[in-house]
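S.K.: Only the shape, not the letters, is given here:
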């Protein structure tokens, strides 16, 4: 323990030296993100398909809510797995962000086509676009944390 005139400064220095990891474990991050996605995009799908009747709107909403919940949960775990496969933070970022985005677009399009969603593009576009940004941001956060950890271990 160091003895300085400002103990808050020492705590700040310790916090900067600590390995930076995103808050919570992979399951906690995935579960919170998946629940938010299910509610948001399921509601959007109902709104988007309301002109086709209540049954079609509800079916689209349940389809999108379920797809969003499952895909977000699974894709967050796959993102972290793909990131680790990259072997370097830069490769992990590219593999994780592009791999999860591609999987989400293909799976979401396929499921909605099979379900007969009337307004396919307008139903899935927001979740795919926001999903791409979300997965890219998450991959960047993992990359930044890995770079900080590498830099910290090099200084030891």
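M.R.: Yep, it's here. From a predicted model like this one, the values you see are computed outputs, not experimental measurements. Numbering: from 1, shown residues only.

S.K.: Please count neighbours and contacts with C-alpha atoms only from this point.
M.R.: Will do.

S.K.: what's the distance between the spatially most central residue of the chain and residue 101?
M.R.: Averaging the C-alpha coordinates of the chain gives a centre point, and the residue nearest to it by C-alpha atoms, centre = their mean is residue 135 (4.2 Å). Here the criterion is C-alpha to C-alpha, to the nearest Å. By it, residue 135 lies 7 Å from residue 101.

S.K.: before we move on, what about residue 31?
M.R.: From residue 31 over to residue 101 (counting by C-alpha to C-alpha), the distance is 18 Å.

S.K.: Compare these two (neighbour count), which wins?
M.R.: Taking neighbours as other C-alpha atoms under 10 Å, residue 31 and residue 101 compare with residue 101 leading, 22 against 17.

S.K.: in the one helix or strand residue 41 maps to, what's buried?
M.R.: Assigned by DSSP states H and E, residue 41 belongs to helix 26-48. Along helix 26-48, the positions that meet the burial threshold by neighbour count (16 or more other C-alpha atoms under 10 Å) are 30-31, 33-35, 37-46, 48.

S.K.: Take this one as well and set it beside the first:
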């Protein structure tokens, strides 16, 4: 099972993963902000969906680039994950603060938790190209 996941991680384009992230996290942010009205929910969904797309692509690109440049050692994997995680945290906080999203933490926590798991598994499963 892990070998199949490793093959999938190494084969899928960051763009494909980013599109799925945009749909899921945008819908979540809209849902948790729906009690504040349709306009607020729509804005929160668009902000979170946009962030999820850009962030998923960007963190995958950063991690993959760091590993390709500095090697695939465990230390580089953790460094790549740490740098990417900070980017993943900073972007939604800035965007939602700018948009004055009322329930910022509720809007970003699922994405941050799942994104952290994705990022960890992505960094651990990427392999040096043969």
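M.R.: Yep, that arrived. All values derive from a computational prediction rather than experimental measurement.

S.K.: on that earlier part again, please name the nearest non-neighbouring residue to the residue nearest to the centre of structure 1.
M.R.: If the residues on either side of it in the chain are set aside, residue 135 of structure 1 comes closest to residue 97, at 5.5 Å by C-alpha to C-alpha, 6 or more residues apart in numbering.

S.K.: residues contacting the alignment partner in structure 2 of that neighbour?
M.R.: When the structures are aligned by TM-score structural alignment, the residue of structure 2 matched to residue 97 of structure 1 is residue 81. With contact set as C-alpha atoms under 8 Å, 6 or more residues apart in numbering, residue 81 of structure 2 has these partners: 63, 119, 120, 123.

S.K.: now, which of those residues sits nearest residue 92 of structure 2?
M.R.: Using C-alpha to C-alpha, residue 119 is the member of those that sits closest to residue 92 of structure 2, with 16.0 Å.

S.K.: so who does that closest one touch?
M.R.: 59, 60, 81, 84, 85.

S.K.: Now which residue in structure 1 aligns to it?
M.R.: Following TM-score structural alignment, the counterpart assigned to residue 119 of structure 2 within structure 1 is residue 135.

S.K.: In what element of secondary structure is its match found?
M.R.: Using DSSP H and E, the element containing residue 135 of structure 1 is helix 120-155.

S.K.: tilt between that helix and helix 26-48?
M.R.: Computed with axes from the mean of the first three to the mean of the last three C-alpha atoms, to 10 degrees, the direction of helix 120-155 of structure 1 lies at 160 degrees from that of helix 26-48.

S.K.: What are the buried residues along helix 120-155 of structure 1?
M.R.: For helix 120-155 of structure 1, by 16+ other C-alpha under 10 Å, it's 120, 123-124, 127-128, 131-132, 134-136, 138-149.

S.K.: distance from the helix or strand harbouring residue 86 of structure 2 to structure 1 after superposition?
M.R.: In the assignment (DSSP H and E), residue 86 of structure 2 maps to helix 74-99. With mean C-alpha distance after the TM-score superposition for structure 1, helix 74-99 of structure 2 departs from structure 1 by a mean of 1.0 Å once superposed.
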